[in-house]
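>>> Everything below, folded, please.
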Amino acid sequence: MHNKLLAMTLACSALAVASAPIIADAQPHRHKVWVCRNESSRGARNTGTVVGAVTGGLLGNAVSHGGGKTGGTLIGAGVGAVAGHQIAKNNGKRCGYEWR
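Predicted coordinates:
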């Protein structure tokens, strides 16, 4: 009986010692991190580019005078395309805090 008690005590002690590092590692140091993910799809960026180009072309045509209407339309379309692409790209970002 005494041997069984001694064997059980040793087994429990060995288990406690073996599991101590696991318990310590189970609770890592965690902190908040600001994370941004780009969830914008290529289709959304292309749509933004087209909408921006059309809108910019119309505005460029409206504000140009006389014989410079073609140039105003082309410059407005170029600026609008770049602006529309950037706006669509930045609207696809999802930012927030995560625990890591």
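
>>> from here on, contacts and neighbour counts on C-alpha atoms
Will do.

>>> which ones are touching the residue most central in space within the chain?
In the chain, the centroid-proximal residue (C-alpha atoms, centre = their mean) is residue 37; its distance is 0.5 Å. When contacts are counted by C-alpha atoms under 8 Å, 6 or more residues apart in numbering, residue 37 touches 93, 94, 95.

>>> so how many other residues sit close to residue 72?
Neighbours of residue 72 under the rule other C-alpha atoms under 10 Å: 21.

>>> and the gap between it and residue 46?
23 Å (C-alpha to C-alpha, to the nearest Å).

>>> Return the member of the contacts of residue 37 nearest to residue 16.
If you rank the contacts of residue 37 by distance to residue 16 using C-alpha to C-alpha, residue 95 comes first, at 42.8 Å.

>>> here's the other one to compare against:
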Amino acid sequence: MRHKFIATTILAGSTLIAAAAPAIAAAQPHRHRVEVCETSRGARNTGTAVGAVTGGLLGNALSHGGGKTGGTILGAGAGAVAGHEIAKHNAKRHCHWEWRRD
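Presented below is the predicted three-dimensional model:
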């Protein structure tokens, strides 16, 4: 008689836990792993400055006559964009994984 009571109690308890499990799981927010990568801004700023100076010098050297100022300005602008993109591409990325919730 005693074993039958214990068996019935365990069966009833496990049934209640099994019935409550989906409700408990639904109450928990979904978590997922996300890779977060960062690059340093200093490298991009340096690349932009070096590109602007180099482009300005090259634009000045290639232009002639009264268009030296315009060549310098255009060369500096193009060099700044190119230097920034090159530095951004070559910058070291620091990546790590984070857990996030929906």
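
>>> Put one on top of the other, what's the TM-score?
Put the two chains on top of each other and the TM-score (TM-score structural alignment, normalised by the length of the first structure) is 0.55; 85 aligned residues with a C-alpha RMSD of 3.7 Å.

>>> re earlier: could you tell me which of the contacts of residue 37 of the first structure count as buried?
Neighbour counting over the contacts of residue 37 of the first structure (16 or more other C-alpha atoms under 10 Å) leaves no buried ones.

>>> show me where the second structure has helices.
Here the second structure has its helices, by DSSP state H, at 2-27, 41-62, 68-90.

>>> okay, those helices in JSON lines with distance to residue 98 of the second structure next?
Converted to JSON lines, the helices of the second structure look like this (distance: least, C-alpha to C-alpha, whole Å):
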{"stretch": "helix 2-27", "distance to residue 98 of the second structure": "21"}
{"stretch": "helix 41-62", "distance to residue 98 of the second structure": "22"}
{"stretch": "helix 68-90", "distance to residue 98 of the second structure": "23"}
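
>>> Which one, of these, ends up nearest to residue 100 of the second structure?
Closest to residue 100 of the second structure of the helices of the second structure, according to C-alpha to C-alpha: helix 2-27, at 16.0 Å.

>>> ok now the closest one, how far from the chain's centre?
In this view, helix 2-27 of the second structure has its centroid 45 Å away from the chain centroid, taken as C-alpha atoms, centre = their mean, to the nearest Å.

>>> now for it, which elements pack on it?
Helices and strands in packing contact with helix 2-27 of the second structure are not found; criterion 3 or more C-alpha pairs under 8 Å, 6 or more residues apart in numbering; DSSP states H and E.

>>> quick one on the thing from earlier: same list (the contacts of residue 37 of the first structure) but as JSON lines, adding distance to residue 22 of the first structure.
Formatted as JSON lines, those follow (distance: C-alpha to C-alpha, whole Å):
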{"residue": "93", "distance to residue 22 of the first structure": "38"}
{"residue": "94", "distance to residue 22 of the first structure": "35"}
{"residue": "95", "distance to residue 22 of the first structure": "33"}
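
>>> now, which of those residues sits nearest residue 33 of the first structure?
residue 95 (10.3 Å).
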